[in-house]
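# The following comprises the amino acid sequence and a computationally predicted model.
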Amino acid sequence: MGTTVSREERHDSRPSGRAGGPPGRGRRGEGGRGHAATRSGPARPAGGPAVPADGAAVPAQAADTGPPRRGRPRSEAVEQAILEGAIKLLEEGVPLADVSIERIARTAGVGKATIYRRWPGKEALFVDLLRSIEPTEPPLPGTSVREDLIVLLQALRRRGLAKRSSALLHNVFAQMQSYPTLWDAYHRTVIEPRRKLSLDVLRRGVETGEIRGDVDIELVNDLFTGPMLVRTVIRPVGPIEEDLPERIVDSVLAGVRPRD
């Protein structure tokens, strides 16, 4: 919660320009209109390197030692401060519907423009917030459909356990049910990609002959994920054993494997 935000990000909404004067106007004698800029040191011929008085060429790196000018980098520290500001409000009991961009900006100590440069709105910000506190997705081994499905269900099991142990996750997901805009955004950007991943694994199983070609892939996918969702959502106090993913996968595969 103690992420430090730079002075630049705190005051990013102030207009740019030279301090002490209106923007876009330089001082006389520094290249202003009608005045040639005066430079000290060796003369620089047009299109060539700087040449000192004795005529020896100056190496390119010595001729221009300044770093290249780049745009402002994306600051991970600022993003973390914004997410922590939103988490702080939720932990204090502020209802999801009352957590506005303005309120998050004030809590995080940044300007609203800083947030809008990173997220188009509150829904997108909260989707990233949920991603940041949910367990990460593991890579699939790709050795067999069975192994990939076990890994996917293990990830689903970990997310279920996290929602049980995290009051914040439990609170947010409970409120999302009555916040259709946020729920739709989370479903579209998080749930659907996960579902597509498992469907791709099952389709690969049909291609490799590990799953029969006459089965309904959508239904088979529900048969894999359904028991885990029952344990984690519908029966949130029931046991979620460590070997449950393996037992589910083996039970379903026994019914969809090619017949001898």
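Arrived safely, thanks for sending.

# can we go C-alpha only for contacts and neighbour counts from here?
Noted.

# Show me where the stretch 1-150 of the chain has its helices.
Here the stretch 1-150 of the chain has its helices, by DSSP state H, counting those that start in this stretch, at 7-10, 60-63, 76-91, 101-108, 112-116, 122-133, 145-165.

# can you tell me which residues contact Pro245?
150-151, 153-154, 157, 228 (C-alpha atoms under 8 Å, 6 or more residues apart in numbering).

# what's the answer for Val151, then?
Applying C-alpha under 8 Å, 6+ apart, the residues contacting Val151 are 138, 140, 245.

# As TSV, the residues you listed with distance to Glu210 would be great.
Output for these, formatted as TSV (distance: C-alpha to C-alpha, whole Å):
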residue	distance to Glu210
Pro138	22
Leu140	17
Pro245	18
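
# now, which of the residues you listed lie within strands?
Using DSSP state E, no member of the contacts of Val151 falls within strands.

# another structure for you, compare them:
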Amino acid sequence: MSLAESRPRPCGPGGPARGRPRSETVERAILEGVMKLLEEGVPLAELSIERIARTAGVGKATIYRRWSGKEELFCDVLRAAEPPDPVLPGTSVRDDLVVILDAMRERGLLNRSSMMMHNVYAQMKSSPKLWAAYEATVIAPRRQLGYDVLRRGLSRGELRDDLDIDLINDIVVGPMIVRAFMRPDAGLPEGLAEQIVDTVLDGLRPRAATA
């Protein structure tokens, strides 16, 4: 699996803005070195910074100038291996939610098609420290994106003003999470995001005033 050409935003709080100016070539070599080891079946627990440095052809200090440790590095590797986070059109709450859910659908398809990625996610969940880092720096910002879209929908009058945004965000993304990650037998066809969003929004829009 090839990594994205541009490195994702660092996982650590504020990013590792320390040391000498970064080289994109060096960073890409490190990310690809980790992915190479994962593709060879090396368990996450056995991926030491020393082994990663040896595979990437760099020194350990080069890695530590860019990442504070394995958790931060692994987050960036996984984000680089996944489809990039989408750019929202901003035209309506419906359009934005469709884009968010379709990105989840694409990640679900990747998880199904790549046994290596499937195994990596399973190993991450068995490592509380690593999963907490991924949850805080990758999943949480994606959830925040949904909150922001729904809040904009409220402010624009596209949604009822009596809604619990936290609950609604779960209701919107829940069906796609179930389909993409909890039911490997379920279909993930194109148009599924639109179907989910339109079904949910039908009950969330302001009610017409009655005479």
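Great, that's in hand. Quantities reported herein were computed from a predicted structural model and do not represent experimental measurements.

# TM-score of the superposition?
Put the two chains on top of each other and the TM-score (TM-score structural alignment, normalised by the length of structure 2) is 0.87; 191 aligned residues with a C-alpha RMSD of 1.4 Å.

# could you list every residue that touches the counterpart of Ile248 of structure 1 in structure 2?
Ile248 of structure 1 maps onto Ile196 in structure 2, with residues paired by TM-score structural alignment. Counting by C-alpha under 8 Å, 6+ apart, Ile196 of structure 2 makes contact with 172, 175-176.

# does Ile139 of structure 2 count as helix, strand or coil?
The local conformation at Ile139 of structure 2, judged by DSSP: H, G, I helix; E, B strand; the rest coil, is helix.

# burial of it, as a residue count?
13 (other C-alpha atoms under 10 Å).

# Quick check: the aligned residue for it in structure 1?
Checking TM-score structural alignment: Ile139 of structure 2 goes with Ile191.

# before we move on, back to that, only whichever of the contacts of Pro245 of structure 1 are buried, select them in ChimeraX.
Buried residues within the contacts of Pro245 of structure 1, by 16 or more other C-alpha atoms under 10 Å, are selected in ChimeraX with:
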select :150,151,153,154,157,228
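
# Greatest separation within the contacts of Pro245 of structure 1: which pair is it?
Greatest spacing in the contacts of Pro245 of structure 1, by C-alpha to C-alpha: Val151 and Met228 (12.8 Å).

# rewinding a little: relative to helix 93-113, how tilted is the host helix or strand of the match of Ile248 of structure 1?
Secondary structure assigned from DSSP states H and E places Ile196 of structure 2 in helix 192-201. Orientation of helix 192-201 of structure 2 against helix 93-113 (axes from the mean of the first three to the mean of the last three C-alpha atoms, to 10 degrees) gives an angle of 130 degrees.

# Can you point out the buried residues in helix 192-201 of structure 2?
Neighbour-count burial for helix 192-201 of structure 2 [16+ other C-alpha under 10 Å]: 192-194, 196-198, 200-201.

# Quickly name whichever of those is closest to Arg65 of structure 2.
Closest to Arg65 of structure 2, out of all of these and judged by C-alpha to C-alpha, is Ala193, at 40.2 Å.

# residue in structure 1 matching Gly69 of structure 2?
Checking TM-score structural alignment: Gly69 of structure 2 goes with Gly121.

# Neighbours of that match, how many?
By other C-alpha under 10 Å, neighbour count at Gly121 of structure 1 equals 13.

# OK, contacts around it?
Counting by C-alpha under 8 Å, 6+ apart, Gly121 of structure 1 has contacts Ile101.

# Also Ser166 of structure 1?
Ser166 of structure 1 touches nothing, counting by C-alpha under 8 Å, 6+ apart.

# repeat for Met1 of structure 2
35, 81.

# and it, how far is that from Arg54 of structure 2?
The gap separating Met1 of structure 2 from Arg54 of structure 2 is 20 Å, by C-alpha to C-alpha, to the nearest Å.
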